[in-house]
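Sharing a model prediction with you, sequence too.
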Amino acid sequence: DSKMILTVLLLLALLPGPGNIAIGARAVQSSTYDSGHAQNAVDGNSNANYWKGSCSHTSYETDPWWRLELPAVYNITSVTIVNRGDCCGKRIIGAEIQAFTLLEKNQKNKSIRKTTEGQFVNIFLPGSRKILTLCEVQVFSDNIAVGAKAVQSSTTPTLGNPEYAVDGNTDTDSRRGSCSHTLTEANPWWRVELPGVCNVTSVTIVNREDCCSDRIKGAQIHIGNSLKNKGNDNKLVAVIGPTLSEITMTYKFKATRGRFVNIFLPGEDKILSLCEVKVFTGKKELE
């Protein structure tokens, strides 16, 4: 299995961009020197001075590594590394960025090449007497909703938790436990909180197919930063029309900046069921 060694630029003051799914995720490394804990590399602080306490740092060793566990399996499209800037910037030369889905013995790691599916991201520095220092690692995905925090207006007692709509599983049979489902109520809604404030350019909705696919007709997609009225007063970007035979529906619109994406279904005696919601961004902004 061939591996691609990526050239890592020295970035002295890059702030974490919206859509960075690595912030706060669990990180480990092969060893730790002083206070250079693995978690420092995903704390959202991109200060490149190690002595400011926001960089990871291994001991001198053979083949040091650092690993990130994302909240779920993502299509990883890019990784940004903030290198140490106060000294020793050349230490990182030759480091490899790898992504994989499962932690298995003797697994074949994948280099980040175009889009790579994975839940784990490794930074691996081959060689003897090496030190690996990372001041920030940012990971970006095309669908930034996978594994994000989701809530809804109500939930059926047995199935239909809101996070089922962002679990990465697009099974359209609600009975198999991968679709959200509200109670029958007035104006049901569902909301996902993105990893940061993002420029959202499209939303894909996978509708229920085992029955009742027409229930979603008239649902509205709202995007913004406010939680007023549960987020349902944010900017309206699309309305779901008759679904006919379409189960997967993609709505593209002018880039809309926001942290919250709401699906709101106006009316009395309504049920909102979503088998998957995917959220995509265009060019990322710096905060």
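Structure received.

alpha carbons only for contacts and neighbour counts from here, please
Will do.

shouldn't Trp190 be in contact with Glu276?
No - under the criterion of Cα atoms under 8 Å, Trp190 lies out of contact with Glu276, with a separation of 11.5 Å.

ok, how many other residues are close to the nearest residue to Gln98 once chain neighbours are set aside?
Counting by Cα to Cα, 6 or more residues apart in numbering, the nearest residue to Gln98 once its immediate chain neighbours are dropped is Ser111, at 4.4 Å. The local packing count at Ser111 equals 21, with neighbours defined by other Cα atoms under 10 Å.

can you tell me how far Ser111 sits from Gly118?
Counting by Cα to Cα, to the nearest Å, the separation of Ser111 from Gly118 is 10 Å.

Overlap of the contact sets of these two?
In terms of Cα atoms under 8 Å, 6 or more residues apart in numbering, Ser111 and Gly118 are both contacted by the residues Ala99.

in what helix or strand does Ser78 lie?
Of the helices and strands defined by DSSP states H and E, Ser78 is found in strand 65-82.

going on from that strand, what's the next piece of helix or strand?
Once the chain leaves strand 65-82, the following helix or strand, as judged by DSSP H and E, is strand 96-100.

ok, second structure coming up, stack it against the first:
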Amino acid sequence: GDEVIVTLPGDNKVLSLAEVEVFGFSTPLYNVALHKHTSQSSNSSASAKLSFEAVNGSIVTDPSQENFAQTFIEQDPWWEVFLGMSADIETITIYSRDFHHPECPGDVCSRRLRGFRLEIFNGNDENAIFIYNDPSAIDPGLVIPIAVPSGTVGDRVRISLQKQEYLGLREVQVFSETQPITVYNVALNKSSAQSSTWTSSESFKAVDGEIHSDSNSHTDLDLSPWWEVLLGSSVVINSIFIYNNCDIDNCSGGLRGFRLEIFNGDDASAVFTYNDPSAVDPGPLIPITTGPSGIFYSSHVVKV
């Protein structure tokens, strides 16, 4: 159980308790979404209300702090978090915006989430393994707990609206018995190269750790342009995240149809290849699951 109630039936009674102790055991749950990679369909601001604000661990309600994620008003907005591993998900808690504003339905901003959809995905499969459709008629509330069926294993959670609206989220927590593993960006500040360089957009700017600035790599207009990073040592690659070169309004479709390859040592044959399937635009953040844990890829290279 998760609740204990003590009552004293009858009129004119006084219930006085010195202490109540409840003994038992439970398996600890971990918020596997905390500080993980996130993305959203658009940003309502260039420097605030960004997607990562919904997994920063803060559920403060002070309206003066723009400590939440929010898209522009648009058709079918979405937000998602990439867990970095496949986790057995037990529950998900969504914290809506606790704010009143005349532009919100009935002046209550949490009502904008009415009818939201939550989906859980695993790996590169675009078919959701779990879907939750909000049944609320007016307001889903400030705190929305969602029970997930036992045995649901996923590595990505998406929240979306099927209407023209802002999508705002104060915090999203994804709970699992799976203890989060510590993974490192093994490409950070490593040696890189590209087929050519446009103005000052050198290859190293794609591995300098800056994902919310104008720091990006860029080739000239080439035939089959490429970019690569040398990891410097053999590592087990769990996943790869590519941040597309986007402005706050629209993401460039220039990466459409890209190929990513992983090489090992002096072998000229790739040990892993990913071909982008997008028809128009691969999006602002492209997560790629590389394969089963324990396969060693090495110093040369990740190539796009």
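Arrived safely. These figures come from a predicted structure and were not determined experimentally.

So after superposing, what's the score?
The TM-score (TM-score structural alignment, normalised by the length of the first structure) is 0.46; 146 aligned residues with a Cα RMSD of 2.9 Å.

that older thread, my read: the residue nearest to Gln98 of the first structure touches Val79, true?
No - at 10.9 Å, Ser111 of the first structure does not count as touching Val79 under the criterion of Cα under 8 Å.

where's Arg259 of the second structure relative to Trp227 of the second structure, distance?
According to Cα to Cα, Arg259 of the second structure stands 11 Å off from Trp227 of the second structure.

swap in Leu169 of the second structure?
When distances are taken as Cα to Cα, Leu169 of the second structure and Trp227 of the second structure turn out to be 35 Å apart.

try Gln173 of the second structure
For Gln173 of the second structure, the distance to Trp227 of the second structure under the criterion Cα to Cα works out to 35 Å.

The nearest residue to Thr91 of the second structure once chain neighbours are set aside - how many residues pack around it?
Closest residue in space to Thr91 of the second structure, ignoring its immediate chain neighbours: Ala147 at 4.8 Å, by Cα to Cα, 6+ apart. The number of residues packed near Ala147 of the second structure is 12, by other Cα under 10 Å.

repeat for Glu193 of the first structure
Every residue meeting other Cα under 10 Å relative to Glu193 of the first structure is counted, giving 19.

remind me, longest strand of the second structure?
For the second structure, the strand reaching the highest residue count under DSSP state E is reported as strand 78-95.

and the following helix or strand past that strand with strand 78-95, angle?
On the C-terminal side of strand 78-95 of the second structure, the nearest following helix or strand under DSSP H and E is strand 117-121. Here the directions of strand 117-121 of the second structure and strand 78-95 differ by 110 degrees (axes from the mean of the first three to the mean of the last three Cα atoms, to 10 degrees).

So which elements touch strand 117-121 of the second structure?
In terms of contacts (3 or more Cα pairs under 8 Å, 6 or more residues apart in numbering; DSSP states H and E), strand 117-121 of the second structure is packed against strand 130-133, strand 153-160.

Would you mark the buried spots in that strand?
Across strand 117-121 of the second structure, burial judged by 16 or more other Cα atoms under 10 Å covers Arg117, Leu118, Glu119, Ile120, Phe121.

Ile131 is in contact with the last one, correct?
By that I understand Phe121 of the second structure. No - in terms of Cα under 8 Å, Phe121 of the second structure does not count as a neighbour of Ile131; the distance is 9.4 Å.

ok, Leu169 and Trp227 of the second structure, which is more surrounded?
Here Leu169 of the second structure and Trp227 are set side by side on neighbour count (other Cα under 10 Å), and the busier one is Leu169, at 26 against 19.

Spatially nearest residue to Leu194 of the first structure, not counting backbone neighbours?
In space, Leu194 of the first structure comes closest to Arg259 once its chain neighbours are excluded; the distance is 5.2 Å by Cα to Cα, 6+ apart.

Quick check, that neighbour in contact with Glu193.
Yes - with contact defined as Cα under 8 Å, Arg259 of the first structure counts as touching Glu193 (5.9 Å).

how close does the spatially closest residue to Leu236 of the first structure that is not a sequence neighbour get to Gln98 of the first structure?
Spatial nearest neighbour of Leu236 of the first structure, excluding adjacent residues (Cα to Cα, 6+ apart): His222 at 4.5 Å. The span separating His222 of the first structure from Gln98 of the first structure equals 35 Å under the rule Cα to Cα.
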